[in-house]
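Colleague: take a look and give me a structure for this.
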Amino acid sequence: MNCHIIFMLLTIPLFFIYSTNCMNSNETDHYALLAFKSALNDPQKALKSWNDSIHYCIWEGVACNNRHERVTMLALPSKGLDGKLTPFIGNLSFLQILDLSNNSFHGIIPSNLGNLAISLGYLNLQNNIFDGEIPANLSACIHLYSLSFAYNSLAGRIPQEITYLKNLEQLDLCNNQITGEIPDSIGNLTSLTVFSVDSNLLSGNIPDSIGRLSNLSMLQLGNNTLFGTVPYSIYNLSSLTLFSIFSTQIHGTLDPDLGLMLPHLQILNVAQTRLSGFIPHSLSNATHLEIIAMYNCSFTGKVKVDFSHLKNLQYLYLWGNSLGGEGPDSINFLNSLSNSRNLSLLDIQNNQFHGSLPSYMGNFSKKITSFSVSDNYLTGLIPPWITDIFSLSTLLLDHNQFSGSIPNDIGKLIHLQEFHLNNNRLSGQIPSSIGTLSLLNELDLSSNQLEGKVPNSLGNLQSLTVLDLSNNNFSESIPKEIFQISSLAVILDLSHNQFSGQFPPEVKNLGQLGTLDLSHNDISGEIPSSIESCTSLQFLNLSQNSFQGPIPKFLQTLRGLRHLDLSFNDFEGEVPQGGIFDNSNVISVSGNNRLCGGIHELNFPKCRKHKKSEYSLLVVILISCSAFVGLAAIFLILFFLKTRKKKNIPTESIEPASRNSLLKLSFAMLHKATEGFSSKNFLGKGSFGTVYKGFLDNFNQEIAIKVLHVQEQGVIRSFDAECNALSRLRHRNLVKILSACSSLDFQLQNFKALVYDFLPNGSLERWLHSYVDEKGEIVSKSLSLLERMNIAIDVAFAVDYLQNECPTLVVHCDIKPSNVLLDEDMVAHLGDFGLARIISDEDVQYQSSCRGLRGTIGYAAPEYGLGGEVSKKGDIYSLGILLLELITGKRPTDSIFEGDLNLNKFGKMGILENVMEIVDPNIVRIEEEQAKSSMENQVVDYEAIWKEKRHSIILMTKVAIACSMENPQDRSDIQTAINELQTARDLLLQV
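Modeller: Down below sits the predicted model:
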């Protein structure tokens, strides 16, 4: 046979087979695309072109090669697609580019993507809702050069196999829930230019191998629980333009030559770390820097960076350090910013800078929008160049020692939105030009020495949400224009001034206002009925004025009102009942001697109605009797004092803090109530006193008596502190003090005791940990998960009351299980205010005199050990530790906490790995016993039960961790903690 014919016969089948495969492969791509579409919701109709009327290669987002019409690109970013990514995507064997970013894909990332081994180069699934783990077999896609799974909910570890992708240039895994450590083998990806894993749950050290990534330009490791120091090898990455380790536990110092070794840096973010030492002055050499974020660290010393070389600098964040120090020149570095014409934000607040702001700043940026120097030690006048920065939207000069007056031309800053000058030494009047700042949201001029009449022009500030003029010397009447600022939604505070006149009826315009404080002025007249329109009011304080007339009943209609203080005015008549007036814990009407009625807890006399003639006669009789009684009392007092002086008879007294108490108790009465302070009535012993149980026959009441160890140092101060604190406090979750006795005992020795309600279930300490009772037997009690959550919420409510609902801030300083007592219904009550601080202007001297008393080791905030001032954040820390103890059953001083491990980190380990491994075994035992009991003879699926309850435990643990962060600024606020604890309990109750 002819060779050519033979060749043709042999090749025809091969051609047929090839053509058939091409056809089948095309169909495979077609079917894969249809499967992709069928798994999705397409509300924006982005896939409307995906139909049989046109070839799939020209469908929206699809591209094919010309030769075989095989799909090479599927790009549908930001199309509003919702659904799962079908595994059939792995059948697009020629796919080079897959971009599904900025949609709502959910479920796992299919492992079939690993089938695209010889084609896939670009994979972008960022900003979706994918969960599960990163598919390890992606390592087969050896041509991948860009991989982004950022902004999803991926968990698990970074697969070791990913380091086989030798061609990978960009790896972005940020904003997920990835755990574990950064693989040391990451150093094998020598082509990487971008490595971003910030905002995950990564732990461990930064691997030294990252220093081998010589092409790296962007390194983002922030917002993880990384610890250790910055590896020196990082400084070898001379191509870096972005370096971020913000919000980690990285400690140590930065290399002094950082700016020389990383000369191309544009963004340096080491904020919210534990870095300390000096800011490297070599940053002057990194002339491309645009953003420097070094806030909330522990940097110290003077700032010696010459910023004049950083022409591109836009953002400089140095707040929350200990920069500056003594000497008036510590603020002089600002002079080098004179030529920073691109500077947009300067924030150096909360440091230790001294001196005056420069009087001249030359070409200081006219683009700057935020200038913050608050919480320093700056003195002198507010410089005139401030008012030339027309672009300013935020100007924070508060908590310094600025003097002089507010610049008259402050109205030039027409873009200003936030303006704080509070807590300085400013004097003079408020310039009327301030009324031209029509965009202003917050104006705080409180705690200065400003005086005179408040200008009517403030009424022009129709964007204000916060206005605070408190603690100044303003006089005359309050301009009615202020009460016409309908935008005021957060706070209007005019307290502690010398305002007179009447309460303007224009208050009706403040329908969105949450807090109104007019206390400590000389405002007279009646409360205007128009306040009824302020339906959003939560806090209203009109105390220490000269208000007259009856207390209006319409205040009952303000359903959102949480705190009402009308004390020390001249109100008369009957106290209303209903609404807020039925809760004695949130109202104060004391100091109004002509009031009557109201609920029993207010202790006012009953209102009596008299006929006119009877009333006149009664007045005459009362005046006569009062005169007689007054004279008699004077003679009796003089006689008593004379007799006492002669006989030197000891007296027993009730401390001033308890004069309004229901019980008047002597040493003899307490001695009898405890059967001579018998050991059988012994309840416990603390640092300052011994606690006994007692029974008062005369009152038929059980009590708890804390007898102070008067010989111990600090006890008298503790006694005074507790009297002072508890006399001001009333809340269902605080221990109620019944009396305070200061006297001599039968041996004429000093005797001091505090008397409380007896709470039969004792302290939380004895419910969490076993103890030896008076018989020498070991006692172990247990609490269910729900009981622990209820206790946590009770204590949180007590802290919220102390921080946000008291007339003055009260810091407990010693929140711990032994100071939490449980009543018969297992409601928790916070007690032992022996270390409490009442933080107000009047108590500054008292506060500073008590700096030696900081709380209990393990529960006291870390900053207290470094000499920091007491603050509400300290109580938040203690609450967080108490919550962790409720969850884990471990004290913060447990022997397992050695080295760097503490209760907070122990909780984080549970969140990152398996929260059930840190849960108190007693919780597991009780919950499983209860489940078994409720299921009777049925088989109990314990795993399913804990799967549901685990969510509540995780949320409670997260609250505890957020409260017990080492840095005070990182801690949660109490309202957020309460909301999340209540959510955790709600989840538990749904199980």
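Colleague: drop to CA atoms for contacts and neighbour counts, all remaining ones
Modeller: Noted.
Colleague: give me the number of residues near Phe628?
Modeller: By the criterion of other C-alpha atoms under 10 Å, Phe628 has 11 neighbours.
Colleague: what does the one 5 residues further on give?
Modeller: A total of 12 residues lie near Ala633 under the criterion other C-alpha under 10 Å.
Colleague: what strand or helix carries it?
Modeller: Element membership for Ala633, per DSSP states H and E: helix 612-647.
Colleague: by contact count, what packs against the helix or strand following that helix?
Modeller: Sequence order places strand 653-654 as the next helix or strand after helix 612-647, per DSSP H and E. On a contact count with 3 or more C-alpha pairs under 8 Å, 6 or more residues apart in numbering; DSSP states H and E, strand 653-654 meets strand 737-744.
Colleague: now do the same contact list for Phe554.
Modeller: 529, 532 (C-alpha atoms under 8 Å, 6 or more residues apart in numbering).
Colleague: against Gln577, how distant is it?
Modeller: Taking C-alpha to C-alpha, to the nearest Å as the measure, Phe554 falls 11 Å from Gln577.
Colleague: ok, now Lys872?
Modeller: 33 Å.
Colleague: one more: Val707?
Modeller: Distance from Val707 to Gln577, by C-alpha to C-alpha: 39 Å.
Colleague: same check, this time on Glu824
Modeller: 29 Å.
Colleague: shouldn't Leu343 be within a helix?
Modeller: No - read with DSSP: H, G, I helix; E, B strand; the rest coil, Leu343 is coil and lies in no helix.
Colleague: chain neighbours aside, what residue packs nearest to it?
Modeller: Nearest residue to Leu343 in three dimensions, chain neighbours excluded: Gln314, at 4.0 Å (C-alpha to C-alpha, 6 or more residues apart in numbering).
Colleague: run this one through as well so I can compare:
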Amino acid sequence: MRLFLFIAFNSLILLKNLDAGSADEISKVDGNADIQALLTFKSQVSENKRVDLASWNHSIQLCKWIHVTCGRKHKRVTGLDLGGLKLGGIISSSIGNLSFLRSLNLGDNSFGGTIPKEVGMLFRLQKLNMSYNTLEGVIPTSLFNCSRLVALDLRSNGLSHGLPLELGSLSSLEVLLLSKNNISGKFPISLGNLTSLRQFSMAYNHMEGEVPSTIDRLTHMRSLQLSLNNLSGVFPPAIYNMSSLNFLSIVGNHFSGNLRPDFGNILTKLVELHLGMNSFSGDLPKTISNISNLRLLEISKNLFTGSIPISFGSLRNIQMLGLNENSFGNNLVGDLDFLSALVNCTQLQVLDVGYNILGGELPIFVANLSNELIGLYLGGNLISGGIPHDIGNLINLQSLGIENNLLTGGIPTSFGKLSGLKELLLNSNRMSGEIPPNLGNITQLENLVLFNNSFEGNIPPSLGNCRFLLYLRVGSNRLNGILPQELMQMESLVHLHISKNLLTGHFPKDIGRLKLLVLLSAGNNRFQGNIPETLGNCLSMEELYLGGNTFDGVIPDIKNLRGLKYFDLSNNSLSGNIPEYMANMSSLEYLDLSTNNFEGMVPTKGVFENSENFLVSGNGKLCGGIPELKLKPCPQNVVSSARRNSSNKKKVFIGVGIGGASVLLSLLALGLLYKLMKRKKKDGANNADKLLSNSHFYERISYEELRTATCEFSSSNLIGSGNFSSVFKGFLGPESKVVAVKVLNLQKHGAAKSFMSECEALKGIRHRNLVKLVTACSSIDFKGNDFKALVYEFMPNGNLDSWLHPEEVRSSENHPRPLKLSERLSIAIDVASVLDYIHSQCFDPIAHCDLKPSNVLLDNDLTAHVSDFGLARILDQESFINQFSSTGVRGTIGYAAPEYGMGGKPSREGDLYSFGVLVLEMFVGKRPTDKLFVGDLTLRSYVESELSEHVLDITDVSILHGEVSNKNINVAECLKMVFHVGIRCCEESPTNRMTMAEALAELVSLKKRFFNTKRRTFKAGP
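Modeller: Here you go, the predicted structure:
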């Protein structure tokens, strides 16, 4: 018996060992499968990045490979963490063979291609992270076979198409992050099956329609991020059922309607609430003040009305309150009473109620707000009265904006206590008094903007202590005295704007120390003496405005300013010759030397080649130049060459004979030409009168009425000039209606044709984004000369060119602030809608033929209006306009389509090219004629080459300063898509260009996706 038991026991041990050996052998085989899968994966990684996977080889045990985790029992791969290694290449389908994998992290790399469908074989997978790559295509439906998934992160890729219906099968999912992709369509109803979901992010996509009601089952949701899509409808009612929410963002959609009055009684656990950039209206629920843990409330750019609730004072944990760009207030006393309640919010850091309708005086208790306050924005309202003296108590304030209001009084001296202040905006008010010297105590100041007020006295020398100052703008005031030498110590200065004051004395010679100065605007003061030669040391200078002073002497040597674009010396007492080097300054785009005492020859090269780019009028001793100037010829040096004349006597006799015959023939030809031109002029005038009488213009107006309306066409009313015309601001009729009067210079060849073209083009078209023609005049002036003028609706915000290149604005009275990304996109849409209309929707299709920023005018709310149809052509027929337009299309260099330069006919495609260039210029901030673009490098090729990886590097920095910091806007993605439209419009070949209807549709889609905001009026400064 004992022997039997002994044999049986040993047999069991043997069987157990055999089973263990078999299991080890199986494990070894499966481990080899994992090795092969990972080595195949490695082979698909970019070669230059495989060094990070160097340990993946047969000489090292699998479970000791770096970034690999194995299970304890079977020694199989259960975790793979390659996050942040910046690996490139594609994700190999072999990943699906890691059958024991529970966690896969490929985030923050550069993997391209698609998500392999084999990932769906990983049935044990619980965590999957493929975020921050460049993956494309659809989310494979096989992925939803991974039923144990708890966290799925696919953020920041290029995934497209819709969300699969199978999404609802992931019943264990707690975290789903799909933001910053190109996913479109509607939310599947099955989303409501994810009842374990706690965090869901779908921001920066193209989702549309309403949020399904089935999500009311997601009662465990704590973070819901749906911002920047195309979602619509009222505030999603299902969200009211998510009582556990602590983060909610639906910014930048098309939601509308009112919020429920009991909003704050339902979502009581909210910590952050982002509702901005929608169309919510009505009163803001007072119950929001019951959300005791609320730290951030951002509802900007909506249509909310009524008062800002005083009950907000009970939000003791609030840190950021963004209520700007709504319609809060009624311009009444009491609109600012909520500020007294906010005194209780001791953690408040940012308060923005700018650009509403808040009226009344700024209350004293604004100085009692939280000591934690770093940003206070009250600009763009109707606030009156003075700034409370004790505002200096806000000792941690870094940014204060009270611009564009009705403030009076002076700058409180307590500002000197705000030692950390970096930005002070008080422009466009009614303030007066002196600039306090103790502003020089604010040594961290970077931006001081005081223009368009009534400040007087001296510019404090103490401002020289502000060594970090970038922008000093004190123009359009009543400042006097000399320009302090101490300002020349601010070597960080980029913009110095002191124009339209009463400053006197000599300009400081130390100006050359400001090496970073890009703009110097000192026009319309009382500076005298010589212009310092040290200006030539300001090597970063791009705009230099010194007109309207009493400078004398000669123009100094500034040829080292290789980036100078705009130079204004008009209305001084300068003398001498125009320096020859100016003709060689390739960057110079505009030069105004008018009304001085210059003499000698006007150059004919560089900026002097085109009369639209320079002014020299009012200098009686100048000669030569291009023919358009009509200056007297310069005297030639008489060369004594008697010997040469004697030896060439025969040639002279022959020349005289031939010359005499030529003169005779020329006289006969001129006589015939005169008769033809006289007849043509008469016919043209008759046709013009016929056009005007048959058109839908208002009642015709006389020359005398226009002369009176413009103060005898006074230069003070001149607001622009072109090749064929000058434009004056006028006040018409008993109502003094403000108009723009375009007076044709009929002495210039082609001006009459331009007049006829514009009349014909505008008489039969109507569009809200076309400049409105009020009336016209075809008459004679007091001297008996022909007079023709067109009267347009006045556009108070000037042309787009001055906004895109504000540093080049030639009038220091109106120096616009930078256009936002959303505003530029709206303007592009306005222009595209006009072109689409004249190309395809009006009775006679028209090509504009001269689209450029200076021909796009902006009204009060920055709506764009296309103007100047002087080169327009009716398409698809030989009509009246073709008879009166010049042969061929000139357009403007840089904007004209390349086929026009080879004799191509006017076309829709030509306008598309110009539009594409305009779009690129709007967002790059560089003209197509910028000095950067030489040889084969054009604005288009420049954008195309940098688009994929350096889109922010090529973007106008003023856009980036404005909106790149807004975390709710994917600026880079938006810019890429806008640039794509511009590039496709200005393809070299006309047949490759997209249609204007396609361009318009894409831009409108972009606007809906990234922005949903109303416009607001901008009060221009100097």
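Colleague: how close are the two chains, by TM-score?
Modeller: Scored by TM-score structural alignment, normalised by the length of structure 1, the superposition of the two chains gives a TM-score of 0.68; 777 aligned residues with a C-alpha RMSD of 5.1 Å.
Colleague: one step back: what stretch of structure 2 does the helix holding Ala633 of structure 1 fall on?
Modeller: Using TM-score structural alignment, helix 612-647 of structure 1 corresponds to no residues of structure 2.
Colleague: of Val707 and Gln577 of structure 1, who's got more company?
Modeller: Val707 (20 against 14).
Colleague: that one: what secondary structure?
Modeller: Val707 of structure 1 ends up strand, using three-state DSSP.
Colleague: residue contacts, it?
Modeller: 689-692, 751-754 are the contacts of Val707 of structure 1 under C-alpha under 8 Å, 6+ apart.
Colleague: got these as TSV, with distance to Asp832 of structure 1, neighbour count and secondary structure columns?
Modeller: TSV is the format used below for the contacts of Val707 of structure 1 (distance: C-alpha to C-alpha, whole Å; neighbours: other C-alpha atoms under 10 Å; DSSP: H, G, I helix; E, B strand; the rest coil):
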residue	distance to Asp832 of structure 1	neighbour count	secondary structure
Gly689	10	20	strand
Thr690	12	17	strand
Val691	11	20	strand
Tyr692	14	24	strand
Phe751	18	17	strand
Lys752	15	23	strand
Ala753	12	23	strand
Leu754	10	23	strand
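Colleague: list the contacts for the counterpart of Arg513 of structure 2 in structure 1?
Modeller: In structure 1, the residue matched to Arg513 of structure 2 (TM-score structural alignment) is Asn509. Asn509 of structure 1 makes contacts with 483-486, 533-534, as judged by C-alpha under 8 Å, 6+ apart.
Colleague: close enough to count as contact, Leu98 of structure 1 and Gln126?
Modeller: No - between Leu98 of structure 1 and Gln126 there is no contact under C-alpha atoms under 8 Å: 11.2 Å.
Colleague: how many neighbours does the aligned residue in structure 1 for Val138 of structure 2 have?
Modeller: Aligned by TM-score structural alignment, Val138 of structure 2 pairs with Glu133 of structure 1. A total of 19 residues lie near Glu133 of structure 1 under the criterion other C-alpha under 10 Å.
Colleague: Val350 of structure 2 pairs with which position in structure 1?
Modeller: By TM-score structural alignment, Val350 of structure 2 lines up with Leu345.
Colleague: do a quick rundown of the helices in the stretch 601-750 of structure 2.
Modeller: Along the stretch 601-750 of structure 2, the stretches classed as helices by DSSP state H, counting those that start in this stretch are 642-647, 649-694, 703-709.
Colleague: which residue numbers in structure 1 go with the helix or strand where Ser778 of structure 2 lies?
Modeller: Using DSSP H and E, Ser778 of structure 2 sits within strand 773-780. Alignment note (TM-score structural alignment): strand 773-780 of structure 2 is unmatched in structure 1.
Colleague: next, the buried residues of that strand.
Modeller: By neighbour count on 16 or more other C-alpha atoms under 10 Å, the buried set for strand 773-780 of structure 2 is 773-779.
Colleague: tilt between that strand and helix 649-694?
Modeller: 130 degrees (axes from the mean of the first three to the mean of the last three C-alpha atoms, to 10 degrees).
Colleague: residues in contact with strand 773-780 of structure 2?
Modeller: 685, 688-689, 692, 697-703, 762, 786-793.
Colleague: what subset of those residues is buried?
Modeller: Listed as buried from these are 685, 688-689, 692, 697, 701-703, 762, 787-793; burial here means 16+ other C-alpha under 10 Å.
Colleague: can you tell me which two in those are farthest apart?
Modeller: Greatest spacing in these, by C-alpha to C-alpha: Ala685 and Glu793 (24.4 Å).
Colleague: ok so, going back, closest to Ser55 of structure 2 out of the buried residues of strand 773-780 of structure 2?
Modeller: The closest of the buried residues of strand 773-780 of structure 2 to Ser55 of structure 2 turns out to be Leu773 (C-alpha to C-alpha; 75.6 Å).
Colleague: now that closest one: how far from Leu692 of structure 2?
Modeller: Note on Leu773 of structure 2: its distance to Leu692 of structure 2, by C-alpha to C-alpha, is 12 Å.
Colleague: try Leu226 of structure 2
Modeller: Leu226 of structure 2 is 55 Å from Leu692 of structure 2, by C-alpha to C-alpha.
Colleague: how about Ser521 of structure 2?
Modeller: For Ser521 of structure 2 relative to Leu692 of structure 2 (C-alpha to C-alpha), the value is 44 Å.
Colleague: repeat for Leu470 of structure 2
Modeller: 53 Å.
Colleague: give me every residue that touches the equivalent of Phe567 of structure 2 over in structure 1.
Modeller: With TM-score structural alignment as the criterion, Phe567 of structure 2 lines up with Leu564 in structure 1. By C-alpha under 8 Å, 6+ apart, the contact set of Leu564 of structure 1 is 539-541, 580, 586-588.
Colleague: farthest pair within those?
Modeller: Using C-alpha to C-alpha, the contacts of Leu564 of structure 1 span at most 13.7 Å, a distance reached by Asn541 and Ile580.
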